[in-house]
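> Just a sequence and a predicted model for now, questions to come.
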Amino acid sequence: MQCYRVLAVPGNIPATIGKLYISHSKIRHLQFSDFSEMPGLQELVLFSSGIETIENNTFKALNNLKMLEVRNNKLTSVPRSLPLRLEVLKLGGNSICSLNNQDFEGLTKLRVLEVQNNLINTLSFEVFSSLPNLQTLILNSNGMHTISGLTRLPNLKYLSMENNKLFYEHFFMHFPNLQSLRLAGNQFVRVPPQLPKSLFSLRLERNHIRSLRARDLRQLENLSDLNLSGNQLSSADGLHVATNLTSLDLSKNHLSAFPQKLPLKLQRLDYSHNQISRITEHNLKGLGGLKHLFLDNNGMIVFENKALQWCAHLSNLAMEQNLLTSIPLGLPDTLTRLDLKGNKIDHVGVHDIKHLKQLQVLNLRNNKLTSIDDGVLDSLPRLRHLYLDGNPWNCTCSLLKVRRLILDKGTDIKEGQCAEPPYCRGERWMSSNTMLRQCENSNISEKGKESKSKIKVSEVSNRKPHMDDDDEDYDYDTEY
């Protein structure tokens, strides 16, 4: 049953109801009588309903309740006397200032607890000591700066404490089966010590980490996903010890060079928004499984021809907003997407891309292109999306041929506007009638000249040569 914009919990609800959703309402107070006639209720959602207070025994009669969500309301404390069969409790988006030991007493079946977007500045982990089966704990965006107390949570797998004010914590070692730890948007200056070996994913973006040492990651033998985006890293030479990494995000740091060694199992590498001016064949050596590589916004000037010779499975390459003047040679023929937006590329020839038979997306926006070889399109049989806007196009008749090829192939295109010649400046060249008329007139004129020439050739062949004839009208070289 779903209810919207009500002023109180509706009465006369069937006793057999299993799920009740009330949202966007104005229910200030909840009490025992509101749910006393719903013994079969298993899921109760009270979302954005203006709830300020809940009496202690309000949910006492709900012996079968497994999921309770009281999100985006005005609660200042955790409801008391919660049903003992509860497995999921969501209290995000309230004004809860503290968590106490008695808040979760008896909830031995609780698996998921969400208390994000509240006002919990300090926290003792001892409040979770009665939750032996807790698997997911979310404490994001509380302004939390101090954590105390040690509680062993043997089944905790997912812990998120993003967007707080934490700067040094060592209690993670007490979660022996933790798989995902999210600490983005805090004040850490180093990778937290003594992290559990069981970690599969570690998110530390938007902190103040300056360096990455081998000892920070050595014990994380199962780590597959590491995100250090938006820190202050100037070096990352300790990465090679995380031998099972498949996804690594080092974007938005201060890195001016690649690490001497990268984990060889990487499939996704994000090095965007750094200061990498040069890519060499040694930077990505051995990364045979790499599928996605992001190098945009680096001020990159040089990209060596053999830089990607090791990347035999690369499908997505992003090099936007750099200083490249041409498409790098020797790109892997496995590419399905190539992003070169915002460089200084002034020419695209068939030889640049003819081997990219799998390419489906080509982005050349905001470069210096004035024309494009029509053979480029014939060389890319699987091309589906072509982005060419933001270039200073010279809309001559040769571009009209490209336009026809694009229409024939059915390629989705963002073509941009003509910069030259003046008579069609500002028009989009895929729909420019001015360019079409100009080229048609030129074509008609050329055909007329060709017809006239053929007539003159026929006349000359039927005449006898005469030395005194005026040959000015028979300048064949000019006519042809």
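All right, it came through fine.

> Only C-alpha atoms from now on, for both contacts and neighbour counts.
Noted.

> who's in contact with L340?
A318, M319, E320, Q321, L362, N363, L364, R365 (Cα atoms under 8 Å, 6 or more residues apart in numbering).

> How about it: what's its closest non-neighbour residue?
Residue nearest to L340 in three dimensions, not counting chain neighbours: E320, with 4.7 Å by Cα to Cα, 6 or more residues apart in numbering.

> Relative to R337, how far out is that neighbour?
Separation of E320 from R337 (Cα to Cα, to the nearest Å) stands at 12 Å.

> More neighbours: which of these two?
More crowded of E320 and R337, by other Cα atoms under 10 Å: E320, with 25 against 20.

> quick one: secondary structure of that one?
coil (DSSP: H, G, I helix; E, B strand; the rest coil).

> my guess is it meets G342, correct?
Yes: if you go by Cα atoms under 8 Å, E320 and G342 touch, sitting 5.6 Å apart.

> And T53, how far from L386?
To L386, T53 is 57 Å away according to Cα to Cα.

> ignore the last one, K449
For K449, the distance to L386 equals 37 Å [Cα to Cα].

> same check, this time on L159
As judged by Cα to Cα, L159 and L386 stand 42 Å apart.

> longest helix in this structure, by residue count?
helix 433-461 (DSSP state H).

> Which strands or helices does that one pack on?
Applying 3 or more Cα pairs under 8 Å, 6 or more residues apart in numbering; DSSP states H and E, one finds that helix 433-461 contacts helix 397-409, helix 476-479.

> Deepest-packed of these, please.
helix 397-409 (a mean of 15; mean count of other Cα atoms under 10 Å).

> Please work out how many residues are found near K447.
Neighbours of K447 (other Cα under 10 Å): 12.

> next up, a second structure to put side by side with the first:
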Amino acid sequence: MTLDKQLPRGEDGEFFKIYLNDNQIAVVRKGVFVGLPHLTSVNLYNNHISHIESKAFYNLSTLEDIVLNNNNLQQVLRWTFIELKLLFDIYLQSNNISVIHREAFVALPKLRSIYLTGNAIHCTCAIEWFAQYLKAHPIISQRSATQCAYPPTLQGKEVTLVNFTSLVCDSQSSISIGRMKESTIPASYYYLRD
């Protein structure tokens, strides 16, 4: 099931919270939340969401939290949460997220929590920016407790505690991550220094 049609609106086009949890939604399309200017919460918990189109939540200027845990997301794209000026909390626990685009959480001035436990974060050079981001925003870091799932030598280690200087990434993966398209994220390659 794809969430691609504009949602119905109540009187005066106002909704405050939307609960779409426990459905069979697999894709959230751009424009589905158009016309809901007073939306404060979107709950998409426990669906089968594997893809959220870029800017699916765009122009939701009053949105405070997005609940996406217990889905099948594998990556957080660059413009998934773009310009959500009042967004406080993003719930992404228990997905299959391995890669997060380096600009996924920019322009979110009120962000206080990113819940990512229970994911498959690949702790490679491509995710070093995220460790730095968490260190620079301690309130988010304290609530996140994001752990590495891969490589096996770092499994279970908190992302903020990884010594990224001990990783050597090939320049090809760094270039491809920098130029990635929104639809897919290439794998990162790395090895540990002795």
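Arrived safely, thanks for sending. Nothing here was measured: the structure is a model prediction, and the numbers come from that model.

> For the longest helix of the first structure, could you pull out the residues that count as buried?
Burial within helix 433-461 of the first structure, assessed by neighbour count using 16 or more other Cα atoms under 10 Å, is assigned to M435, L436, C439, S453.

> what's the closest non-adjacent residue to the second one?
It refers to L436 of the first structure. L400 (7.3 Å).

> Residue in the second structure paired with the one you found?
Using TM-score structural alignment, the partner of L400 of the first structure in the second structure is E128.

> Next one: its match relative to L161 of the second structure, how far apart?
11 Å.

> so where in the second structure does the one helix or strand L89 of the first structure maps to end up aligned?
Assigned by DSSP states H and E, L89 of the first structure belongs to strand 88-90. Strand 88-90 of the first structure corresponds to no residue of the second structure when matched by TM-score structural alignment.

> Going by contacts, tell me the helices and strands next to that strand.
strand 67-69, strand 112-114.

> possible to save those as CSV with distance to S124 of the first structure and mean neighbour count?
Formatted as CSV, these follow (distance: least, Cα to Cα, whole Å; neighbours: other Cα atoms under 10 Å):
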stretch, distance to S124 of the first structure, mean neighbour count
strand 67-69, 23, 19
strand 112-114, 15, 20
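
> What is the aligned counterpart of K414 of the first structure in the second structure?
In the second structure, K414 of the first structure lands on S144 (TM-score structural alignment).

> what's the closest non-adjacent residue to that match?
Per Cα to Cα, 6+ apart, closest to S144 of the second structure is Y115, 4.9 Å.

> Who are the contact partners of the residue positioned nearest the centre of the second structure?
Nearest to the mean C-alpha position of the second structure, by Cα atoms, centre = their mean, lies V76 at 3.9 Å. V76 of the second structure is in contact with I97, V99, I100, H101, A104, counting by Cα under 8 Å, 6+ apart.

> What of T146 of the second structure?
Per Cα under 8 Å, 6+ apart, neighbours of T146 of the second structure: Y115, L116, T117, E158, V159.

> Please produce a PyMOL select command covering the buried subset of the residues you listed.
Selection of buried members from the contacts of T146 of the second structure for PyMOL, criterion 16+ other Cα under 10 Å:
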select buried, resi 115+116+117+158+159
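
> Of the contacts of T146 of the second structure, which are reproduced in the first structure?
Conservation of the contacts of T146 of the second structure in the first structure, assessed by both residues aligned by TM-score structural alignment, their matches' Cα atoms under 8 Å: retained contacts are L116, T117, E158, V159.

> Would you format those as TSV with distance to P151 of the second structure included?
As requested, those are exported to TSV (distance: Cα to Cα, whole Å):
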residue	distance to P151 of the second structure
L116	17
T117	16
E158	13
V159	12
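
> Go through these and say which is closest to L108 of the second structure.
L116 (16.9 Å; Cα to Cα).

> The closest one -> the first structure?
Match for L116 of the second structure (TM-score structural alignment): L388.

> residues contacting its match?
N363, L364, R365, N366, I413, K414, E415, G416.

> Same check on V106 of the second structure?
Contacts of V106 of the second structure (Cα under 8 Å, 6+ apart): I82, E83.

> Same question for R9 of the second structure.
Taking Cα under 8 Å, 6+ apart, one finds F15, G35, L36 in contact with R9 of the second structure.

> Out of these, who's the most crowded?
If you rank those by neighbour count (other Cα under 10 Å), L36 sits at the top with 24 neighbours.

> So what does it match up with in the first structure?
Taking TM-score structural alignment, L36 of the second structure has C311 as its aligned residue in the first structure.

> Find the helix or strand that that match is a member of.
C311 of the first structure belongs to no helix or strand when assigned by DSSP H and E.
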